[in-house]
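[1] Mind looking at a prediction? Sequence and model below.
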Amino acid sequence: MPEFICGVDEVGRGPLAGPVVAAAVILDPHNPVDGLNDSKKLSEKHREQLYVEIQEKALAWCVGRAEVEEIDTINILQASLLAMRRAVEGLLLSPDHALVDGNRLPRLSCTAEAIVGGDGLVDCIGAASIVAKVTRDREMIELDAVYPGYGFARHKGYPTKMHLQALRQQGVSEIHRRSFAPVRRLLKE
């Protein structure tokens, strides 16, 4: 049986702006974290609390990312897989096996298994989803101050009505994904 199993998940495939962020987490079976679940099913306050607890109790955790330029160059799916690989490769402990949320696997140096809906089914994947989401959300809040007027702190770069309206009014920023249709259309106008 594998000794170190890491959970892997990513956030930020759908937004029009910002990086895609992945996390890999190896939980400590002797120091469990209660209440883990798909990050989208938790309140922001609960996610923040679990984020701290995961970092304190996990045997290892790491965040990987792919930047906007990479997303635009290799496409969002490949960028997501790249961010996942970077997260796993950055762990201070080398995992024996990876459990990855979704139906696609990044290229890894350990064995891996894709689990659709894994973030709500497997604790280590749920932990990874929480670490990735809190990390990306915090970054988008910081980017809101750098790029005011787009509302990044509120919608985190997702294509909300407010974001699309701001994009039309203010134009495309450095952190917008030029390969995504709503942004690409604006660049052609």
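    Perfect, I can see it now. Residues are numbered from 1 along each chain as shown.
[2] Could you use CA atoms for every contact and neighbour count after this?
    Will do.
[3] Which helix or which strand is home to residue 21?
    According to DSSP states H and E, residue 21 maps onto strand 20-26.
[4] could you give the angle of the helix or strand following that strand to strand 20-26?
    Counting by DSSP H and E, the element after strand 20-26 in chain order, helix or strand, is helix 44-57. Comparing the axes of helix 44-57 and strand 20-26 via axes from the mean of the first three to the mean of the last three CA atoms, to 10 degrees yields an angle of 50 degrees.
[5] Against that first model, consider the following:
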Amino acid sequence: MVTVPDFSFEAEALAAGATFVAGVDEVGRGPIAGPVTAAAVRLDPGNIPEGLRDSKAMSQAARERLSEWLLTHAAVSVAHASVEEIDEINILRASHLAMERAVAGLGQGPDFALIDGNLLPRGLTIPARALVKGDARCQSIAAASIVAKVARDRIMVDLAQQFPGYGWERNAGYPTKAHLQALLDFGVTPVHRRSFKPIHNILYQGIYVTP
């Protein structure tokens, strides 16, 4: 049974005096290639679309449809942390950096953020609350998860055109069996995360790196 998120966490923050509550989520901690992407979304309480769910529980078509709706009808900001940043500061910190950038990118600065996960990004400059499994419980976080997922998937489709053979248009950079085999066949690309074990091991073995 799919859990349906609601607006109760946003309502609680608004009742406590907040005026601009943003839900924040990231996508892309697990892949071995590509950036990590975050989105921050402020929903209009009087105009919330039907069907908001954790993006992982939705079809691609449903995500695409809701993402377009949100970009038109909600305050939305999307941001990224690069492969180089992931390798330099680690994936957790990079995902938090992307979240911080997404919050900062909202045109009118929020005064409260609802963050998916159990840790708050240390660079946030506004009050915030961390919600474990927030994308399944909180509508604003669910909306952010949808926007971030669609945005990152599109990036990976574009990168698949530049680096064919790895299947990123299908696996979004996750370490599927086909992706791992492609690494052995074609080598490591500049957009693979060198700090991640499968890539590090291949580089240590001296397998060809795609220019």
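    Noted; the coordinates are in hand. Because the structure is a prediction, the values reported are computed rather than measured.
[6] so the strand holding residue 21 of the first structure corresponds to what in the second structure?
    Aligned by TM-score structural alignment, strand 20-26 of the first structure falls on residues 36-42 of the second structure.
[7] The matching stretch vs the first structure, average offset?
    Using mean CA distance after the TM-score superposition for the first structure, stretch 36-42 of the second structure ends up 0.3 Å from its aligned counterpart in the first structure, as a mean over the superposed pairs.
[8] repeat for stretch 142-153 of the second structure
    Aligned to the first structure and superposed, stretch 142-153 of the second structure gives a mean residue distance of 0.2 Å (mean CA distance after the TM-score superposition for the first structure).
[9] Mind listing residues that contact that stretch?
    Residues outside stretch 142-153 of the second structure that contact it (CA atoms under 8 Å, 6 or more residues apart in numbering): 5, 23-28, 35-41, 52-55, 63-64, 66-67, 70, 78, 134-136, 169, 172.
[10] Any idea how far the match of strand 20-26 of the first structure is from the middle of the chain?
    6 Å (CA atoms, centre = their mean, to the nearest Å).
[11] And for stretch 28-47 of the first structure?
    15 Å.
[12] so where's the longest helix in the second structure?
    Longest helix in the second structure, counting residues (DSSP state H): helix 139-162.
[13] corresponding residues in the first structure for that one?
    Under TM-score structural alignment, helix 139-162 of the second structure corresponds to residues 123-146 of the first structure.
[14] same thing with stretch 63-73 of the second structure?
    Counting by TM-score structural alignment, stretch 63-73 of the second structure lines up with residues 47-57 of the first structure.
[15] and the matching stretch, how far from the second structure on average?
    Its aligned residues in the second structure lie a mean 0.7 Å from stretch 47-57 of the first structure after superposition (mean CA distance after the TM-score superposition for the first structure).
[16] Residue 67 of the first structure touches residue 18, doesn't it?
    Yes - using CA atoms under 8 Å, residue 67 of the first structure is in contact with residue 18, at 7.1 Å.
[17] More neighbours: which of those two?
    Neighbour tally, residue 67 of the first structure and residue 18, criterion other CA atoms under 10 Å: the higher count belongs to residue 18, 25 against 18.
[18] burial measure for the equivalent of residue 99 of the first structure over in the second structure, as a count.
    Aligning on TM-score structural alignment places residue 99 of the first structure opposite residue 114 in the second structure. Neighbour count for residue 114 of the second structure, taken as other CA under 10 Å: 25.
[19] contacting residues around residue 114 of the second structure?
    9-10, 21-24, 128-131, 140-141.
[20] if you set the cut-off to 6 Å instead, what comes out?
    When contacts are counted by CA atoms under 6 Å, 6 or more residues apart in numbering, residue 114 of the second structure touches 23, 128-129.
[21] By neighbours, which of those wins?
    Neighbour counts for the contacts of residue 114 of the second structure were taken using other CA under 10 Å; the highest belongs to residue 23, with 31 neighbours.
[22] Roughly how far does the aligned partner of that residue in the first structure sit from residue 97 of the first structure?
    Using TM-score structural alignment, the equivalent of residue 23 of the second structure in the first structure is residue 7. Going from residue 7 of the first structure to residue 97 of the first structure by CA to CA, to the nearest Å gives 9 Å.
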